[in-house]
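Trainee: the sequence isn't on hand, but the structure is:
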């Protein structure tokens, strides 16, 4: 079988480099393209140079050059860039794995529209561990539906620009769905001042930003006389990269459609 040809957006960034290293080491896929923003000092260089290797491709800002002959693009950049990439990929039959977070409803709708023309795997977290945790949270929420207060605490590095994290929001959505609620109706995004007693139907969020924390998430189910905590802690971005390549393999035989990591892992 011919190896799947992958490209990476944000190739000179921390996540981009982790993806490139994972692809080069995978064996059954190949790095065939790399993108970065106009003006990046990395443009024109080999995306594998930081590893002391040569990939045979150059980092491009022009989509036509950077994605020429590519089967799939992995994108962990910013919403505005990802949406531009999604439109191009949909028009040219290029599949996508999207790990970008911070989309508004219009952005999510645009991705769903692009998925009518190409295959897209879109998830706020590509970690296999996080996605198994989401399944555990669904089960736990059904058991703790009465008498337990639910709080979601997340921590990330100082450079993360959106809050709460996409993973924390997804956790809230999964829990709310298991309880027959909509997250927007029950979420408490912040607390300050005299807030009054806690609404027992609410799902609270707390956000921490500092240092080089890769990503920590804890869901607290606090009842009378006991407290249950379900946590996932990332010590490296490598789990996101491995999950992304696994998602790319999943899309290999898909022509169109919108999928998430629960589909990839067979957890639905």
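Mentor: In hand now; what should we look at? Model, not experiment: these values are computed from the prediction.

Trainee: all contacts plus neighbour counts: C-alpha atoms, from now on.
Mentor: OK.

Trainee: mind telling me what element residue 74 is part of?
Mentor: strand 72-75 (DSSP states H and E).

Trainee: what is the next helix-or-strand element following that strand packed up against?
Mentor: Moving toward the C-terminus from strand 72-75, the next helix or strand (DSSP H and E) is helix 79-92. Contacting helix 79-92 under the criterion 3 or more CA pairs under 8 Å, 6 or more residues apart in numbering; DSSP states H and E are the following elements: strand 95-98, helix 105-114.

Trainee: deepest-packed of the ones you listed, please.
Mentor: Relative to the other members of these, strand 95-98 carries the highest mean neighbour count by mean count of other CA atoms under 10 Å, namely a mean of 28.

Trainee: alongside the first one, take a look at this:
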């Protein structure tokens, strides 16, 4: 599967390293705003052994049509900014290129544009594309459905220089139908990212916690998305859409669990 990566900041570089090490994808190119590093090899720059081309281009060098014509890809992975979709939307749609966007926040007009192109191509948008965070969100929604009377608080921790409230924390609050005021923010040192959801029961507390140890976690999420988005119909997808089928046990799995799990009272 040939992929192109847009955005080459700290997260984009971490994702590129994971893509280069994967045998399931082929990184054709990286696109960025700056002309610095133009025409450098991504494997050489990152110190990753790879036979993939992975050349770096600037957005000013090609139009999207020219880029896709000279260096065709099956999937675009966007880690740039909210404006990145303006560059590739029309050209990607015309060529049937799948889009995976990991932009943390879009204004309404950009979300509308994503929805429009999703009528013609598969598009996945996830503000936080790590597997752990998206599993945590599903688990939190299940727990809230089981016990809607609990007190719920969200804590997010990030590096000291991060000014705004985490977009992922806001997404968690939205998923749980909570106000942004339920989010508690901590800024300290070089914390990459921690999100914790606290469920306060009358006589017990449940804490769901996810910590990003390195930005390569976003690359693992991208690989999962690539594997599970292939063959999907046109439409706008979330990571939850891709993860939910894994929550349904097939008949064999269900029989195994029932056979090997005793009711708690039989242990007494």
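Mentor: Thanks, I have it. Since this is a predicted model, take the numbers as computed values, not measurements.

Trainee: how many neighbours does the residue nearest to residue 54 of structure 1 when sequence neighbours are not counted have?
Mentor: Counting by CA to CA, 6 or more residues apart in numbering, the nearest residue to residue 54 of structure 1 once its immediate chain neighbours are dropped is residue 48, at 5.6 Å. With neighbours defined by other CA atoms under 10 Å, the count for residue 48 of structure 1 comes to 22.

Trainee: same thing with residue 193 of structure 2?
Mentor: By the measure other CA under 10 Å, the count of residues near residue 193 of structure 2 is 18.

Trainee: to which residue of structure 1 is it aligned?
Mentor: Matched to structure 1 by TM-score structural alignment, residue 193 of structure 2 sits across from residue 215.

Trainee: helices of the stretch 1-150 of structure 2, residue ranges please.
Mentor: For the stretch 1-150 of structure 2, applying DSSP state H, counting those that start in this stretch gives helices covering 10-21, 42-46, 64-70, 84-95, 108-117, 131-146.

Trainee: can you give me the strands for the stretch 101-250 of structure 2?
Mentor: Ranges of strands in the stretch 101-250 of structure 2, per DSSP state E, counting those that start in this stretch, are 122-125, 151-158, 183-187, 193-200, 205-212, 235-237.

Trainee: give me the mean distance between the last one and structure 1.
Mentor: Yep, that's strand 235-237 of structure 2 we're talking about. Using mean CA distance after the TM-score superposition for structure 1, strand 235-237 of structure 2 ends up 1.1 Å from its aligned counterpart in structure 1, as a mean over the superposed pairs.

Trainee: residue range for that strand in structure 1?
Mentor: Taking TM-score structural alignment, strand 235-237 of structure 2 hits residues 257-259 over in structure 1.

Trainee: pull the residues that contact the matching stretch.
Mentor: 112, 115, 116, 117, 118, 119, 120, 121, 122 (CA atoms under 8 Å, 6 or more residues apart in numbering).

Trainee: pull out the buried residues from that stretch.
Mentor: Buried positions in stretch 257-259 of structure 1, judged by neighbour count with 16 or more other CA atoms under 10 Å: 257, 258, 259.

Trainee: that older thread, which one of the helices of the stretch 1-150 of structure 2 lies closest to residue 223 of structure 2?
Mentor: Distances from residue 223 of structure 2 to each of those were compared by CA to CA, and the smallest falls on helix 10-21, at 7.5 Å.

Trainee: who's in contact with that closest one?
Mentor: Surrounding helix 10-21 of structure 2, the residues in contact under the criterion CA under 8 Å, 6+ apart are 5-6, 25-27, 42-43, 46, 48, 50, 52, 79, 215-216, 218-220, 222-223.

Trainee: hang on, the earlier thing: quick one: the residue nearest to the match of residue 193 of structure 2 when sequence neighbours are not counted and residue 211 of structure 1, what's the gap?
Mentor: Counting by CA to CA, 6+ apart, residue 215 of structure 1 lies nearest to residue 156, which is 4.8 Å off, once chain neighbours are set aside. Distance of residue 156 of structure 1 to residue 211 of structure 1, given as CA to CA, to the nearest Å: 8 Å.
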